[in-house]
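In: Sequence first, predicted coordinates after that:
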Amino acid sequence: MELGGAVVLVTGGSAGIGRAVCLELAVAGAAVVVHGRDGRRTQDVADQVNGVAVLADLRQNDAVQALAGQALAAHGRVDVLVANAGLGWSGPFVEMSDQEIAELITVDLVATMRLARLLLPGMVERRTGCLLLVASVAGRTGVAGEAVYAAAKAGLDAFAESLRLELTGRGVQVGVVVPAAVSTGFFDRRGRAYDRRVPRPVKPETVARAIVRAIEQDRAETWIPRWIRLAAVVRVVFPGGYRRLAARFGESIRSG
């Protein structure tokens, strides 16, 4: 897809991966609509990319409809959705409250589905568009202490794969980017710092460049770093061995 002149909505664009994506898109010539919850930070990013800031708290029931309306009003259309907004939570599953479970599933999975449903008709009518969803290796392999987060990301993967098949021949591409650990404030906000030696966190700019390439080249799936895909392959081919290794390296989460 040609990004020059394309209108791109980036959810969670005020910081981390989202901010880096907005900067990369601006370099590619896209008209960027920056979504965030924090007004000052979101506007700061919008100013940097000469874009439009739109505010919405995706934990709220009416937020998705409002966000879609604001985004469409900015330029009259949305050609690309980069669904990056997400919440994290780390710790024993039984310590999660009902509200925390509901909010994580809402932001990481349901909001993306609802936003895609509102923006897709215009893309299909114009026979051009792209949905790029930021998934996670956790959704492919499972991670101790992140059961709900992993489930939400697994759902995002299945949603993307199914929608890609549904939209075949209709001019709209669907892709997922599957990062491992990324050096952002995400880990601080999830309640537990990242303390694994492998994989080492990558920079958000690395993920952002991969996202832009995935859009431009219509890639169905991109792993960051590339070698992390081996974990998912081992899980499928040697499930017993994978589970033994995963249990060993996940012991610190269960005991701490």
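Out: Here it is on my side, so go on. Residues are numbered from 1 along each chain as shown.
In: drop to CA atoms for contacts and neighbour counts, all remaining ones
Out: Will do.
In: And the helices in the stretch 1-150 of the chain, which stretches?
Out: Ranges of helices in the stretch 1-150 of the chain, per DSSP state H, counting those that start in this stretch, are 16-27, 39-48, 63-75, 98-105, 111-126, 138-141, 147-166.
In: Reformat these as TSV; add mean neighbour count and distance to Y194.
Out: Below are these laid out as TSV (neighbours: other Cα atoms under 10 Å; distance: least, Cα to Cα, whole Å):
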stretch	mean neighbour count	distance to Y194
helix 16-27	23	15
helix 39-48	18	24
helix 63-75	18	30
helix 98-105	15	19
helix 111-126	17	26
helix 138-141	22	14
helix 147-166	19	15
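In: Of all those helices, which one is nearest G5?
Out: Within the helices of the stretch 1-150 of the chain, the stretch nearest G5 is helix 16-27; the backing value is 9.8 Å (Cα to Cα).
In: In addition, the following structure is provided for comparison:
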Amino acid sequence: MELDGRTALVTGASSGIGAATAAVLAAAGCRLVVTGRDEHRLTEVAERTGARSVVADLTDPAQLRLVAEAAREADLLVHSAGVGWAGDLAAMPPDSVAGLVALNLTAPVLLTQAALPGMSRRRRGHVVFVSSIAVVGVRDEEVYAATKGGLRAFAASIRFQAAARGVGVTTVFPGAVRTPFFGNRGRPYTRGFPRMVAPAAVAEAVLDGVRRERGEVFVPRWLSAAARLHGAFPGAFHRAARRAG
């Protein structure tokens, strides 16, 4: 997909992967619309990238509808908004469960529903879902992993109709990324392996996925081997994961 002059909407753009993605898309010549909940940080991103900013909480139906209006005009839609929660499932507040599902899964589904008709009519467009390697299952992050697995299944399903209408679909699966995510989920990242990657690495993977119309992209690339092992030998994968702690 040629990006120069195309309109791109990036969610979760006030920090982390979303902010880095906005930067690389601006450099590629996109006309940007960025959305996020942190008005101050979002304004800074918009000023750096020449974007139009839409401050919105995507878990709020009224604010989600506002962003959906922008999605209808987008040639490229990047779903990078997301939140995590780590801990014993029994201790997870019901509001946190609902919030994770609303932001990580429901919002991308509804925004994609809004964007696809226009992309199909124009016979061009691309939708990017920032999922996670957590789709293989992560201890103490059951709800988060479920939402990211749901994104993968949704993307794989809409790829059928999208391809017939000239629209590409890419799912990106990052490992641990150096963003505020881990602090916000309630538990810092303490593992020495796999090592954390910079948000810019994920942003470049998004750009490459769109330009090359890749279906699935892993960051770093070797994580695809872990996903294949999980798919082919789930029992062996989970035994290895338990030993790794």
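Out: Nice, I can see it. Please read all numbers here as calculations on a predicted model, not as lab measurements.
In: got the helices of the stretch 1-150 of the first structure as CSV, with distance to E251 of the first structure columns?
Out: Formatted as CSV, the helices of the stretch 1-150 of the first structure follow (distance: least, Cα to Cα, whole Å):
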stretch, distance to E251 of the first structure
helix 16-27, 28
helix 39-48, 37
helix 63-75, 38
helix 98-105, 23
helix 111-126, 32
helix 138-141, 16
helix 147-166, 14
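In: Compare those helices and give me the one nearest R244 of the first structure.
Out: helix 138-141 (12.8 Å).
In: Pull the distance from that closest one to the chain's centre.
Out: 13 Å (Cα atoms, centre = their mean, to the nearest Å).
In: for that helix, packing partners?
Out: helix 147-166, helix 229-237 (3 or more Cα pairs under 8 Å, 6 or more residues apart in numbering; DSSP states H and E).
In: Try it again at 10 Å.
Out: Where contact means 3 or more Cα pairs under 10 Å, 6 or more residues apart in numbering; DSSP states H and E, helix 138-141 of the first structure is packed against helix 147-166, strand 172-179, helix 229-237, helix 239-249.
In: a markdown table for those, including distance to W89 of the first structure?
Out: Below are those laid out as a markdown table (distance: least, Cα to Cα, whole Å):
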| stretch | distance to W89 of the first structure |
| --- | --- |
| helix 147-166 | 7 |
| strand 172-179 | 17 |
| helix 229-237 | 22 |
| helix 239-249 | 18 |
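In: sorry, back to before: out of the helices of the stretch 1-150 of the first structure, which is closest to T206 of the first structure?
Out: helix 16-27 (8.7 Å).
In: Check the mean deviation of that closest one from the second structure.
Out: With mean Cα distance after the TM-score superposition for the first structure, helix 16-27 of the first structure departs from the second structure by a mean of 0.5 Å once superposed.
In: Mind telling me what R213 of the first structure corresponds to in the second structure?
Out: Under the alignment (TM-score structural alignment), R213 of the first structure pairs with D208 of the second structure.
In: can you check A116 of the first structure too?
Out: So A116 of the first structure corresponds to T112, using TM-score structural alignment.
In: So that match sits against L77, correct?
Out: Yes. Look at T112 of the second structure against L77 with Cα atoms under 10 Å: they come within range, at 7.8 Å.
In: joint contacts of these two?
Out: Common contacts of T112 of the second structure and L77 (Cα atoms under 10 Å, 6 or more residues apart in numbering): 71, 127-129.
In: In PyMOL, how would I select the buried members of these?
Out: Selection of the buried residues among the shared contacts of T112 and L77 of the second structure in PyMOL, burial being defined by 16 or more other Cα atoms under 10 Å:
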select buried, resi 71+127+128+129
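In: Need the shared contacts of T112 and L77 of the second structure in TSV (columns: distance to N104 of the second structure).
Out: Shown next, in TSV, are the shared contacts of T112 and L77 of the second structure (distance: Cα to Cα, whole Å):
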residue	distance to N104 of the second structure
A71	17
V127	15
V128	13
F129	10
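In: Fine by me, thanks again.
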